[in-house]
Structure formats: C-alpha cells, structure tokens
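K.L.:
Sequence and computational prediction follow.
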Amino acid sequence: MIDTETHLRTVNVTRYIAPLREGGSLPAIAEADDDFLYVLKFRGAGQGPKALIAELIGGEVARLLGFKVPELVFANLDEAFGRTEPDEEIQDLLKVSEGLNLALHYLSGAITFDPTVTEVDSKLASQIVWLDCLLTNMDRTARNTNMLIWHKELWLIDHGASLYFHHSGQNWEDQALRPFALIKDHVLINQASELEEVDIAFKTILTDEKIKTIVSLLPDEWLTERSFETAEEQREMYFRFLSLRVANSQIFINEANNAREAVI
C-alpha cells in the first residue's frame, strides 16, 4: 500500500531468504507481499532504530538531490515471522525486530563500484562528497564504497552509518557546526573539485521545508531517545541539525577542499 501521509510505501515481509553477513548489522534479503525482493534492515540490530533513522534520512536526502538510490520502504515484520528459522542468532534478531523496519529495493545483478574500473567525473564526485559531508557519512571509503553499478548507472546505498552524532546524544548543536574530518578517507575525494558550484545548486534544492518533510517520515516507534519528552522533539533535533549544516556548509566544504589538496 502507499502511505499518502509520508509518501513511503509500507510492505509486509513474507519470506526471509538469506542473511547478508558482510553487513555488521546482519541485514537480509527478504521477499514482501508486493512480490519484490528487498535488503531488509532490522530495528533490533546492533545500532537499533538509529541506524534506520540514518538510513531513511540519508537515502531520502540523496534522492531529493537527484542521486539514484534504491526505493526505501517501511517493512512490517509480524510476530510469527521467523519462528521456523533454524539459526538462533537470526531467530533472535527477528524476534526483537517485530513491527516496523526499513528495507531497500534489491538491485538484482548489481556489482560493487570499483574506482579502478569506473571513472566518476568531477561534478558527480563533488556531489557525492558534498552529500556525505552533510550527512557525516563515514562509510564511503575505498575499502567499502557503498556504491553499486546497476544497468550502467551509479547507485548510492547504505547510509546507516550517517548522522553519527545521534549515538552520543549530547551537544548536537556543536556537532552540526563541526567540519567532517573523516572526509579525507572518502573514495572520491581526489575528484571532488567542484564543491563550491555543487553547494550553490544543492542549497536551492535542500530547503528547510524539504528537510522538514523528510524528517517527518520518521515513525514514532523509532524515536525512543529518552532525553526527549516526545517523538516530535527528537524529529526537531534532526531537522535543526541538518538545517544548521546546510546553512553553514562552507565549514565542511573547506575541510573537504583541504583534504583533497593534501592527497593530489
């Protein structure tokens, strides 16, 4: 079904197919009641709902900015699901993940992006670096690019390691205004020579209104941080964090430019 309020579809998981053990949070390939396959991310995994929050916000910001991102859907896991799963670790994960999870459309036949094989032009590289600076995404390195080539096009996946400020739960205002030092390890930093131009273009798209719309997608049941009295207060934190970073983007652009100059 289509949730007209959030504009994200909700599906019911019908079949657990296989774990993706290369992922630290043990995501899985699963089938849903719309007959599509998905990469299912579990709310009961290591980082809990915060990884799903980062995945949703990161993926939808990327989509808004024009990147190719697999469709994100809410994935409902019934309490009876997985009772016959023989692997105890997986069975435990399914049990603590009952309810609303997140899934990405499975790109069958996609191959991992290899920077030594596929060349990315300076504009696209700059766009991706800008995005990852905004989201503080530490997980787009040469070791683990989290990009796929599907039908000869570049797709961005796995934003669950973004927005890592929310794991500390403190001083988020200060962290919103900090440069992103880990950008020096970004797989595309060498090619990112058009950050200033990208910044102008992306700021016209990523308005406060658009950020608020994306943040409003977050389900109440994922917003469980005890330092907030209500789910809406926690949503407001994510909105203000992103709004501050966009408004002060020159901070992370300068850091990225310095990192690039150090390696070229």
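P.N.:
Done, it's in.

K.L.:
going forward, measure contacts between C-alpha atoms and count neighbours the same way
P.N.:
Will do.

K.L.:
and Gly59, what element?
P.N.:
Using DSSP states H and E, Gly59 maps to helix 49-64.

K.L.:
buried stuff in that helix?
P.N.:
Judged by neighbour count (16 or more other Cα atoms under 10 Å), helix 49-64 contains these buried residues: 49-62, 64.

K.L.:
what residues does that helix touch?
P.N.:
Residues outside helix 49-64 that contact it (Cα atoms under 8 Å, 6 or more residues apart in numbering) are 41-43, 68-69, 72, 101-102, 131, 135, 157-163, 166-167, 205-206, 211, 214-215, 218, 222-223.

K.L.:
And here is the other one:
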Amino acid sequence: MLPQVMATRYVTPLREGGSLPGIVEADDLGTYVMKFTGAGQGPKTLVAEVVCGQLARRLGLRVPDLVRMWLDPVIGKGEPDEEVQELLKASGGLNLGMDYLPGSIGFDPLAYAVSAAEAGRVVWFDALVNNVDRSWRNPNLLVWHGDLWLIDHGATLIWHHSWRSAEAAAAKPYDASDHALAPFHPDLDAAAAELAPQVTEKLLAECLADVPDAWLDGEPGFAGPDAVRAAYADVLAARARTLHERITLGPPTPDRPSQAPGWLTGKDGDAR
C-alpha cells in the first residue's frame, strides 16, 4: 500500500494540461505534485498514475515516488483563484501526490542524449500502457541529477474510460513515430526481451493493489474493486506478450494534429 500523508498547505497551481495539479506541502515535511479527484476525469486519472507509476518502477524506470494524500478542503479557503478553490472543495478526502523533484528541468532532446537501450525501455513501456502523451509535442520527461524521469501518466490505460473497448485494446498497435525518444533509435527488441517476461500476474497484482478501493468502487459492470483490478491486469498481461510486434517507428509527422484525446487537450469534454 502506498504511504499516506496529509496535505498541510497548497502552494501553487501547475497550469499545464487539463487537470490543474498543484504543488502541495504535507505533514511529512515533503513537497508533492498533487492530482485531485475533483478534476475533470476524476479518479480514473489517478488510477492510471498509480498503475503506471508502480509498474514503471518495478520495471526499472525512474518515476517520482507516489503517496496517498489526504486533503481537507479547508486549506483552499485562502486561495484567491476561484477555479483552484472549486477544485479543492471538490477533492476532499483521498487524492494522489507525486514527489516533487526540485531543480529538475524539462527534457530537451538537443541537450540530453538517451541511449538506444533506455529509449527502447521507455517506448516499450509507453506502448504497454498505451501512453498517448509522451510525444515531441509534450515529452512528459524530466532530467533530474543527470537522469531521465518519467512523469504524468494520466493519459494512459485509456480503455478504462470505456471498458467495452478493453478486449480490443489488448491487441491495439502502438505508433511510436512521434514519441519523444524516437530520434534515439529505441532498441525495442532488447526492451521486449528484458521487460515482457517481468510483466507477470504477480507483478501486476502488486501494482494494482496500490490503487485505493475508493477509486475503483462503483465501476459499472464490475462486482467490486478486485474485479476491476483483474480487468486491468488481463489487458496489460495480454498486451505484454506480443507487444513488440505491434510497435511501429516511422518518420515524425510535425503537421499532424495531436493524437491525445480531447479531454486531455481541453478541446473536447468526452473521454471516449
């Protein structure tokens, strides 16, 4: 289970993306990037963050530590921004915190070289979770203490916005042509040989156990949180087996509109 902390001070919003995360201090004296259950996509975005963050960590990729973060909406009373106030009021209770990496900088492919092996592992992982939001347009990568860190996985596992599509999602191809690390010639064969055997039933169960029941309970068509966890595991296990055969890498397409869903870009409120 993820450690739990209490939010003690809302510091500032991060006005990137559609979910309006914020920098928050907690009672363990840590500083976190907090994502809120009251944001547009609700708990599903937080579920994706937990599943992907814990899975990436177990596969040897660098992601900020995650915590369950309890929020008392009263801390938003002094916030002058009405949008932030409403978000905090709507997010009382359990939310998600990601360790804030002070001094980190956004990834720039012209300033930071990535080996083919590391690029291959990141691209393979993103294909596994069907990440539509790590392109050259928006890398969602940080460089911290000279290392590459993966952040912001809210736009993954997108089949969970419509479970009817889950079976098809297991065999869905992944076009990595616009991936932020595509220029570094990702070694996908080596990544598949290293990572696919690690995506076991046990590993997936461990990652999914870290998702709070409250964020899974009440999902239509499921008997309870454990049934939802099993559905996530089924899709991810099936994808991992032959994933490398369905990843394509072609030339980038600078003139093509972003493939991220409308709810992420702010152009459409429909998650499906």
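P.N.:
Okay, I see it. The model shown is predicted, which means the values in this text are computed figures rather than measured ones.

K.L.:
picking up where we left off before, just checking, which of the contacts of helix 49-64 of structure 1 belong to strands?
P.N.:
Secondary structure from DSSP state E places 41, 72, 101-102 of the contacts of helix 49-64 of structure 1 in strands.

K.L.:
In CSV, list those residues along with neighbour count and distance to Ile251 of structure 1.
P.N.:
Converted to CSV, those look like this (neighbours: other Cα atoms under 10 Å; distance: Cα to Cα, whole Å):
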residue, neighbour count, distance to Ile251 of structure 1
Lys41, 28, 32
Leu72, 20, 30
Asn101, 25, 34
Leu102, 24, 32
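
K.L.:
With distance to Ile189 of structure 1 added, can I get the residues you listed in TSV?
P.N.:
Shown next, in TSV, are these (distance: Cα to Cα, whole Å):
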residue	distance to Ile189 of structure 1
Lys41	28
Leu72	27
Asn101	33
Leu102	30
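
K.L.:
ok, of those, which one's closest to Gly109 of structure 1?
P.N.:
Within these, the smallest distance to Gly109 of structure 1 is 18.4 Å, found for Leu72 (Cα to Cα).

K.L.:
What ranges does the stretch 101-250 of structure 2 have for its strands?
P.N.:
For the stretch 101-250 of structure 2, the strands defined by DSSP state E, counting those that start in this stretch cover 105-106, 141-144, 147-150, 174-175, 247-248.

K.L.:
Nearest to Val228 of structure 2, out of these?
P.N.:
With Cα to Cα as the measure, strand 174-175 is the member of the strands of the stretch 101-250 of structure 2 nearest Val228 of structure 2 (23.8 Å).

K.L.:
So which elements touch that closest one?
P.N.:
Under the contact definition 3 or more Cα pairs under 8 Å, 6 or more residues apart in numbering; DSSP states H and E, strand 174-175 of structure 2 sits against strand 247-248.

K.L.:
just how off-centre is the following helix or strand past the strand it packs on within its chain?
P.N.:
Downstream of strand 247-248 of structure 2, the first helix or strand assigned by DSSP H and E is helix 262-265. How far helix 262-265 of structure 2 lies from its chain's middle: 15 Å, per Cα atoms, centre = their mean, to the nearest Å.

K.L.:
To which residue of structure 1 is Ala196 of structure 2 aligned?
P.N.:
If you follow Ala196 of structure 2 across to structure 1 using TM-score structural alignment, you land on Lys203.

K.L.:
ugh, typo on my part, it should be Glu79 of structure 2
P.N.:
Using TM-score structural alignment, Glu79 of structure 2 lines up with Glu85 in structure 1.
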